[in-house]
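Asks: Prediction below, plus the sequence it came from.
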Amino acid sequence: MKKIFQKGFTLIELLIVIGILGILIAAVLLTLNPAEGQRKARDIQRLKDVGTLQTIMDQLVAENKLTADLSVNSSSATTTDCTATGWLGIDVCSYTSKLPIDPVNKSTVIAGEVGSAACTGTLSAGGAYYYVVYEAASNTYEIDVRQESASNCTKLTNDNGDSNRFIEVGTTAALDLMTDI
């Protein structure tokens, strides 16, 4: 009589392997924290956009194109139109083909912002968008942008601005044109 060997896995062996894989996948997801990775990616885009806005404002100031005070934000902007109908309210098409808008304005993502004035790193509800303030009398400007990632706490507190809730850039020494919102 010939013995027949059946090759394959039993149901219990398969369930054990699936269970181990599930535990490993859960551990990797907890370690990688994809939500924090997305927040960091949006913050990187915001910093690039602030650089673009700063270049535009530097050119506007250098060419004396701004004659009145300006205080705008991109909170409801969904278009990158560079004409005077864009969120900045100034025709900047000679400097850029499109205005940057906050990454959360492009989708339905609900953004948080980095914590309190003490920059505790906790996230709270709040919008994330760009603010631009220009003061005609002193010919100075300030651009403020909120950050989502808790890892940006040091950037918020070390930007020489007067707020620990925004990254601030501009031409004023104290970056104090905009009051803390």
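Replies: Yep, that arrived.
Asks: Only C-alpha atoms from now on, for both contacts and neighbour counts.
Replies: Noted.
Asks: Please list the residues outside stretch 35-42 that contact it.
Replies: Contacts with stretch 35-42, where a contact means CA atoms under 8 Å, 6 or more residues apart in numbering, come from Pro103, Val104, Glu148, Ser149.
Asks: Flag every buried residue along it.
Replies: Residues Arg39, Lys40, Arg42 are the ones in stretch 35-42 that count as buried (16 or more other CA atoms under 10 Å).
Asks: for comparison:
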Amino acid sequence: MTKTNKGFTLIELLVVLAIVAILSVVVILTLNPAELLKQARDSNRVSDLSTLKSAISLYLADYSTPFVGTSTLCYISLSTQSATTTKCGVFTNAAVTNTTTTAANLRKVDGTGWIPVNFAAISSGAPIGNLPVDPVNTASLYYAYGATSTLTFEIDAFMESTKYANYMLNDGGNTDYAYEVGTTPGLAI
């Protein structure tokens, strides 16, 4: 009776491992997981700003004496503990200063959150349960909100991915480095 060896040789195993390694590198370089994560966060930013714009517009349409904020303040989505930025979105008026709230109040919709609009005053109830904040929410990636006494407002976000760069360019605002939405994108307060 002859003995036959069943199995793979070391050379065959090394060739298969090399092929798998090469394919893995090609897939990772093609997909670029870091860019995909940036795109996911940017998609969330676009959705958040759309939600905020709709909620503020509903508040303006429903409430008889609306307060949308002070025109000399820029409201940012950073808490007082993390607010280290000196800029307020794209609001470039020198008279505008940043304002923040505490971490405990940051997401509240009763006018004490980072946006000073009392969504709870809407007759049909608050359209959002919590104020959204930027997915990263750091000194370089945050949301900014500004309003005027004529009840116009703007909400800004900074995009990370190359895919969403055109959103900043084509939003109708006055700057190419932030995504601007509101009743007046490009609001110079």
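Replies: Done, it's in. All values reported here derive from a predicted model rather than from experimental measurement.
Asks: Once they're superposed, tell me the TM-score.
Replies: The TM-score (TM-score structural alignment, normalised by the length of the first structure) is 0.77; 156 aligned residues with a CA RMSD of 2.1 Å.
Asks: Tell me the counterpart of Ser161 of the second structure in the first structure.
Replies: In the first structure, Ser161 of the second structure lines up with Ser149, judged by TM-score structural alignment.
Asks: Equivalent analysis for Asp110 of the second structure, please.
Replies: Taking TM-score structural alignment for the superposition, Asp110 of the second structure sits opposite Thr83 in the first structure.
Asks: do Leu131 of the second structure as well
Replies: Using TM-score structural alignment, Leu131 of the second structure pairs with Leu99 in the first structure.
Asks: Tell me if I'm right that that match and Thr85 touch.
Replies: No. Under the criterion of CA atoms under 8 Å, Leu99 of the first structure is not in contact with Thr85, lying 11.0 Å apart.
Asks: ok, the two, which is more surrounded?
Replies: Ranked by neighbour count (other CA atoms under 10 Å), Leu99 of the first structure and Thr85 place Leu99 first, with 23 against 12.
Asks: what sits against the residue found closest to the more buried one once you drop the neighbours it is linked to in the chain?
Replies: Nearest residue to Leu99 of the first structure in three dimensions, chain neighbours excluded: Thr80, at 4.7 Å (CA to CA, 6 or more residues apart in numbering). By CA under 8 Å, 6+ apart, the contact set of Thr80 of the first structure is Gly86, Lys98, Leu99, Pro100, Ile101.
Asks: one more time with 10 Å
Replies: By CA atoms under 10 Å, 6 or more residues apart in numbering, Thr80 of the first structure lies in contact with Gly86, Trp87, Leu88, Ser97, Lys98, Leu99, Pro100, Ile101.
Asks: again, but for Thr183 of the second structure
Replies: Under the criterion of CA under 10 Å, 6+ apart, the contact partners of Thr183 of the second structure comprise Lys53, Ile56, Ser57, Ala147, Leu151, Thr152, Phe153, Glu154, Ile155.
Asks: Mind telling me what the fifth one corresponds to in the first structure?
Replies: When the structures are aligned by TM-score structural alignment, the residue of the first structure matched to Leu151 of the second structure is Asn139.
Asks: wait, what's in contact with the closest residue to the match of Asp110 of the second structure other than its chain neighbours?
Replies: For Thr83 of the first structure, the nearest residue in space outside its immediate sequence neighbours is Asp91; the separation is 4.2 Å by CA to CA, 6+ apart. Applying CA under 10 Å, 6+ apart, we find Asp91 of the first structure in contact with Lys65, Asp81, Cys82, Thr83, Ala84, Thr85.
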